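Asker: Task: produce atomic coordinates for the following.
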Amino acid sequence: MFDIKAIRNDPDLFDASLKKRGEKPSSKKILQLDGERRKLIEELEKIKAERNSTSNLFGASKNKNNDVNLDELRQKISHQKINISKLEEKVRTVEESLYSILVNLPNVLNEEVPIGADERDNKEISKSGVIKDFGFQPLEHFEVNAAKHGLNFKDAATVSGSRFVFLSGAMALLHRALTQFMLNTHINDNSLEEFWSPILVKESSMIGTGQLPKFEHDSYKTSEGLWLIPTAEVPLTNIGRNKIYDASELPKRMTSATQCFRSEAGSAGKDTTGIIRQHQFEKVEMVTYCIFEEGLKELERMTDCAEKILKKLKIPYRKILLCSGDTGFGAKKTYDIEVWLPGQNAYREISSCSLCGDFQSRRINIRYKEQRDSKPEFVSTLNGSGLAVGRCLVAVIENYQNANGSIEIPETLRPYTMNYSEIDENGVLK
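Answerer: Model (predicted):
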């Protein structure tokens, strides 16, 4: 959520950030409701103090023979209780109105984020790797013979519908190998702590990370009220709910491989063939809590962790700084990693690494203390894909395809594929 004090101190800055995202200014309505709430709370506390004073007088007078009219005191206390109840209801109403505005507003952008409307205004930061000259027309992943034997869309459509797939044989092995390779790299090289995470979470957890209420249409909800996670960002970030960490425990860097679920409600007609955009997919996620001032430094580190996977796989990619109009709802600043797909002759997103500042930690109440007796402060949270496994499988298929329809297995993956080095044109491991 937001620091109301910061909005009070500089409402123009808050509105300027909203404007960069194409949103309407909201500080005037927020501060109006905030003023009403503070006034009502002040009045409520005053009446409660009067009620306490009257109750004390009533209690003391019951034990004494004096001229105090106990019936009048009883009546006064009764009226005070009624007034307190009415004021409490008014406070709740105003707070609900204030919350309904704040919970639907995106994070305040970092000053380094370029202004722009959409992905066309994003800024390329760097490129890595050499784009291969195949000497033939490279195919898309679902056209390569070696892959076609292990990508079963027909049976998946029968069982589950569109945007699902069965992976079998060499494709299932390669997918599993990528997951294990990513996790081992993050644990051993990047010093992240591995977690095995729930994939069903409470609604409060989805609200905490900003998926709800904004993106309810893109998520799956069970009949029991639990939600299927769209990313392991949700459970990992909520681990810190209502906790106060010692500063010496930070940064807390985590990783988890999970199944993820998205309805892709706004993606009709996009990537309808292949496994680029699925309702169910696997992703290795990274989440960090850190001291607030170290957020930007941790963002660079997290992005480097994601890049390291592609460097080890020797697959070309580029690093993109998202503009204001393309930066996600909960993010202050985001880098996208886009992998080169020769079959599409295009770069496609394979990771987003985002600094969220205190946007999520205020919703979830994740704090830390510099000293034992110091005031708790909100942590900065960060999240990033490290990487989307299915899209990485696509990248391996397309970048390591051969003219005869076979696929070379990247050398760095071979310890995870029982030392097989190739998938032939018939889908057989060699």
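Asker: use CA for all of it now, contacts and neighbours both
Answerer: Fine.
Asker: name the helices or strands packed onto the lengthiest helix in the chain?
Answerer: Assignment by DSSP state H gives helix 27-62 as the longest helix of the chain. Counting contacts by 3 or more CA pairs under 8 Å, 6 or more residues apart in numbering; DSSP states H and E, helix 27-62 is packed against helix 4-9, helix 11-20, helix 70-102.
Asker: List the buried residues for the following helix or strand past the last one?
Answerer: Using DSSP states H and E, the helix or strand that directly follows helix 70-102 along the chain is strand 123-128. Buried residues in strand 123-128, counting neighbours by 16 or more other CA atoms under 10 Å, are found at 123, 128.
Asker: Give me the next element, helix or strand, following strand 123-128.
Answerer: helix 145-148.
Asker: Figure out the helix or strand that the residue located most distally from the centre of the chain lives in.
Answerer: Taking CA atoms, centre = their mean as the measure, the residue most remote from the mean C-alpha position of the chain is residue 65, 67.0 Å away. Here residue 65 sits in a region with no helix or strand, counting by DSSP H and E.
Asker: one step back: for residue 141, which of the helices and strands packed on helix 27-62 is the nearest?
Answerer: Closest to residue 141 of these is helix 11-20 (CA to CA; 37.5 Å).
Asker: Which other helices and strands does the closest one contact?
Answerer: Taking 3+ CA pairs under 8 Å, 6+ apart as contact, the helices and strands that helix 11-20 lies on are helix 27-62.
Asker: quick one, the helix it packs on and helix 11-20 angle?
Answerer: Counting by axes from the mean of the first three to the mean of the last three CA atoms, to 10 degrees, helix 27-62 points 130 degrees away from the direction of helix 11-20.
Asker: ok, the closest residue to residue 106 other than its chain neighbours to residue 21 distance?
Answerer: Distances taken as CA to CA, 6 or more residues apart in numbering place residue 329 nearest to residue 106, at 4.7 Å, with adjacent residues excluded. Applying CA to CA, to the nearest Å, the value for residue 329 to residue 21 is 9 Å.
Asker: To check against the first, give me the structure of this:
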Amino acid sequence: MHDIRAIRENPAAFDAAMARRGVENASSSLLEIDEARRAAIHAAETAQADQKAAAKQVGAAKAKGDEAEFERLRALVGEKKAEVSDMQARAKELDQQLTDALMSIPNLPYDDVPEGADEDDNVEIRRWGTPRSFDFTPKEHYDLAGVADGMDFETAAKLSGSRFVVLSGAVARIHRALAQFMVDTHVEENGLTETWTPVLVKEEMMYGTGQLPKFGEDSYQTTNGWWLVPTSEVTLTNIVNGMTVAESYLPRRYVAHSQCFRSEAGSAGRDTAGMLRQHQFEKVEMVSVTHPEKSRDELDRMTGCAQGILERLGLPYRTVVLCTGDMGFGARRTHDIEVWLPGQDSYREISSVSVCGDFQARRMNARMKPADGGKPEFLHTLNGSGLAVGRTLIAVLENGQQADGSVTLPEVLHPYLRGKTTLSADGALV
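Answerer: This is a model prediction of the structure:
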């Protein structure tokens, strides 16, 4: 959420930044509501002062025996009381309108975010690994012989509908091993704190990280009002919701492996084959809560953590900076990491790491008290996948595939698979 005072002080700068995100004249309607809200507050304060002054005069008029003046003043007190009530209600209504409007506007991009309309305008900043050359035509993950018995979309459709999968046997075990490897690496090598959080959250938690009010259709709400998390970013970031923490408390770096749920409302018809885009999936999520002056450095550190997982798995990838037109709602700058999928002959997103500045902290009212005793200021938050487990499974299967349909598995997974090194063509770990 944005600071209305900053918009009021420099609307031109705000409009210029929002124009980069495709939002024109963003300040005008906000300032119109703000002006009406401030006028209502002023009117309420003025009427309240008039009410108090008239109330004092009522007693004096009564003492003088001036009945006409006494009745006039009593009526004036009643009028001013009603006016105060009306203006306070109006101010409250306008304050909610302003809050709703501010919550529906995307974050300001950093100046170094590239201009652009869509993913075609993203800028590559790193590339690692060389895509493997095959002496056969590589298949997509769901067509591999060794995967057939362990990745069941038909049963999942019977149970739940489209965009679900039932994993079993060796494929399920590799999926679990990947998640364990990711969490262990982030905890033991990257210094993150392993965390386990609920997947059902209160509505205000979804507001805190920006999923609501604008993107409610992309998530699932239960009949009793809870929301299923689209990622554990929601729970991990909201740990500091409503808190004012000491500067020494920071940084806080969390990692959680969780189930995630997305309706994929805006992706109809996209990636319907296989398990690239599912309604229910698993992610290992990273969240950092930092000092405002250190969040940009933290973005690079978190990006490196996600890249390191792919490098340990031997999976070629590239990292791009998202342009203004492709960046997420709450981000000021985003690094997408795209893994090479030989079955698609393309790079596909496997992690998105974003710095949000104080955008989420304002929504959550999360602040830091400086060590020098200065005025508390809003924290900065960051989030990123470290990694999407299902997509990593796809990448491992496709990059390690052999001509006979078996899959050679990354060495770092062998300890998690009791020394097994290969998914055989008949679906067994050997």
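Asker: Just want to check the distance between the residue nearest to residue 106 of structure 1 and residue 286 of structure 1.
Answerer: Counting by CA to CA, the gap from residue 329 of structure 1 to residue 286 of structure 1 is 18 Å.
Asker: ok, back up a step: neighbour-wise, which of residue 329 and residue 21 of structure 1 wins?
Answerer: Applying other CA atoms under 10 Å to residue 329 of structure 1 and residue 21 shows that residue 21 carries more neighbours, namely 24 against 20.
Asker: give me every residue that touches the aligned partner of the more buried one in structure 2.
Answerer: If you follow residue 21 of structure 1 across to structure 2 using TM-score structural alignment, you land on residue 21. Listed by CA atoms under 8 Å, 6 or more residues apart in numbering, the contact partners of residue 21 of structure 2 are 106, 109, 324-325.
Asker: Report the distance from the strand or helix carrying residue 289 of structure 1 to the chain centre.
Answerer: Using DSSP H and E, residue 289 of structure 1 falls within strand 280-290. Put simply, strand 280-290 of structure 1 sits 8 Å off its chain's centre (CA atoms, centre = their mean, to the nearest Å).
Asker: after superposition, how close is that strand to structure 2?
Answerer: By mean CA distance after the TM-score superposition for structure 1, the fitted strand 280-290 of structure 1 averages 0.7 Å away from its aligned residues in structure 2.
Asker: How far does stretch 378-388 of structure 2 sit from its chain's centre?
Answerer: Chain-centre distance of stretch 378-388 of structure 2: 8 Å, with CA atoms, centre = their mean.
Asker: do the same with stretch 136-149 of structure 2
Answerer: Relative to its parent chain, stretch 136-149 of structure 2 has a centroid offset of 33 Å by CA atoms, centre = their mean.
Asker: Quick one: end-to-end length of it, please.
Answerer: 23 Å.
Asker: Name the nearest residue to residue 398 of structure 2, sequence neighbours excluded.
Answerer: residue 141 (5.5 Å).
Asker: So that neighbour sits against residue 147, correct?
Answerer: Yes - applying CA atoms under 8 Å, one finds residue 141 of structure 2 in contact with residue 147, separated by 7.2 Å.
Asker: Can you give me the neighbour number for residue 162 of structure 2?
Answerer: Residue 162 of structure 2 has 15 nearby residues by other CA under 10 Å.
Asker: elements contacting the helix or strand containing residue 295 of structure 1?
Answerer: Residue 295 of structure 1 belongs to helix 295-313 when assigned by DSSP H and E. Here helix 295-313 of structure 1 touches strand 280-290, strand 333-341, strand 346-357, strand 380-388, going by 3+ CA pairs under 8 Å, 6+ apart.
Asker: how about the longest one: buried residues?
Answerer: The reference is to strand 346-357 of structure 1. Neighbour count says strand 346-357 of structure 1 has 348-357 buried, by 16+ other CA under 10 Å.
Asker: now for it, which elements pack on it?
Answerer: helix 295-313, strand 333-341, strand 380-388.
Asker: Identify the residues contacting residue 193 of structure 2.
Answerer: By CA under 8 Å, 6+ apart, the neighbours of residue 193 of structure 2 are 187, 253-255.
Asker: which residues does the aligned partner of residue 411 of structure 1 in structure 2 contact?
Answerer: Using TM-score structural alignment, the equivalent of residue 411 of structure 1 in structure 2 is residue 411. With contact set as CA under 8 Å, 6+ apart, residue 411 of structure 2 has these partners: 313, 421.
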